[in-house]
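[1] pasting the sequence and the predicted coordinates here, then a few questions.
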Amino acid sequence: MGEVRVRKIQEFIKQEVSAMLLREIKDPRVGFVTVTDAKITGDLREATVYVSLYGSPEEKRATLQVLRQSAGYFRTAVGKRLGIRYAPSITFAEDTSLDYGMKIDRLLRDVEKKE
């Protein structure tokens, strides 16, 4: 596949999953979720959607579990909207880069206060 096409499909999946989470998913177990990235294989068969989760560890775990259980719904909906022959299977993964960045920022502030 062309690299440009893969990047466009990744961006489309990211936008569509984000829109579905905002407008269509009404499960009360789903907390505050932000889609941060989407990666798709070169053959367009498998996609990984990275989400940033907010809340307590239990809320994060419950939200991620609900997202993983509803991956079939997302696959069907994205496949219909994308209009390609095979809809990619969607896997959800937690993006912890924001937590890591906040931890580094806190450590830097602590060092600055000590000096």
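    Noted; the coordinates are in hand. Note that this is a predicted model, so its numbers are computed, not measured. Numbers count the residues shown, from 1 in each chain.

[2] can we go C-alpha only for contacts and neighbour counts from here?
    Fine.

[3] what about the nearest residue to residue 94 once chain neighbours are set aside, how many neighbours?
    Using C-alpha to C-alpha, 6 or more residues apart in numbering and skipping residues adjacent in sequence, the residue nearest residue 94 is residue 51, 5.1 Å away. Per other C-alpha atoms under 10 Å, the neighbour tally for residue 51 reads 21.

[4] helix or strand for residue 51, which one?
    strand 46-53 (DSSP states H and E).

[5] likewise for residue 65?
    helix 57-69.

[6] over to residue 34?
    Going by DSSP H and E, residue 34 is part of strand 33-40.

[7] buried residues, the helix or strand where residue 112 lies. List them.
    Assigned by DSSP H and E, residue 112 falls within helix 97-114. By 16 or more other C-alpha atoms under 10 Å, helix 97-114 has no buried positions at all.

[8] and here is the other one:
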Amino acid sequence: MAREFHRADRVADAMRRELSQLIQREVRDPRLGMVNINDVEVSRDLASAKVFVTLVGEDDPAKIKTSMDVLNKAAGFLRSQLARAIQIRTIPRLQFRYDETSVRGQELSALIDKAVQSDRSHHDDEAGDNDGDDKE
């Protein structure tokens, strides 16, 4: 059976595509760097939307907060621009949120790599000890 797409899902997808272009072209605040829109969650009643973003190359919490403030202050402007681009009766209220999943994923990947490297070096040490025992 095919997956059923709800209207909120279709609206979220259209908003994600349109917002990525609008932020790049229309938001001209120098405090805002490169923004990736990871996901948009629209409520079932289409009244509000949470826009999850990451900031490319930004690790400083103060700059992240500043960028999020810029996006949230531009939410009304972006909503009006969305109304022109997407043909629906009402455009959901936008709430921008910083998405830490990619940062957390990179941290976990680094921990896994470190554990694998440690395991390899531990295994190599044991193999080296066994070689010496066989010669005696």
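    Received the coordinates, thanks. Computed from a prediction, not measured in an experiment: that's the story for all the values here.

[9] follow-up on the earlier one: in structure 2, what range does the strand holding residue 34 of structure 1 match?
    On structure 2, the counterpart of strand 33-40 of structure 1 by TM-score structural alignment is residues 35-42.

[10] and stretch 69-77 of structure 1, by the same measure?
    Going by TM-score structural alignment: stretch 69-77 of structure 1 matches residues 73-81.

[11] over to stretch 105-113 of structure 1?
    The aligned range for stretch 105-113 of structure 1 is 109-117, by TM-score structural alignment.

[12] show me what the following helix or strand past the helix holding residue 65 of structure 1 is packed against.
    Toward the C-terminal end, the helix or strand that comes next after helix 57-69 of structure 1 (DSSP H and E) is helix 71-82. Helices and strands touching helix 71-82 of structure 1, by 3 or more C-alpha pairs under 8 Å, 6 or more residues apart in numbering; DSSP states H and E, are helix 3-23, strand 89-94.

[13] the shortest one vs structure 2, average distance?
    After superposition onto structure 2, the mean distance of strand 89-94 of structure 1 to its aligned counterpart is 0.5 Å, using mean C-alpha distance after the TM-score superposition for structure 1.

[14] how far is the strand holding residue 51 of structure 1 from where the chain is centred?
    Computed by C-alpha atoms, centre = their mean, to the nearest Å, the chain-centroid distance of strand 46-53 of structure 1 equals 3 Å.

[15] average offset between it and structure 2?
    Looks like 0.7 Å for strand 46-53 of structure 1 (mean C-alpha distance after the TM-score superposition for structure 1).

[16] angle of that strand against helix 3-23?
    Put simply, strand 46-53 of structure 1 runs at 40 degrees to helix 3-23, going by axes from the mean of the first three to the mean of the last three C-alpha atoms, to 10 degrees.
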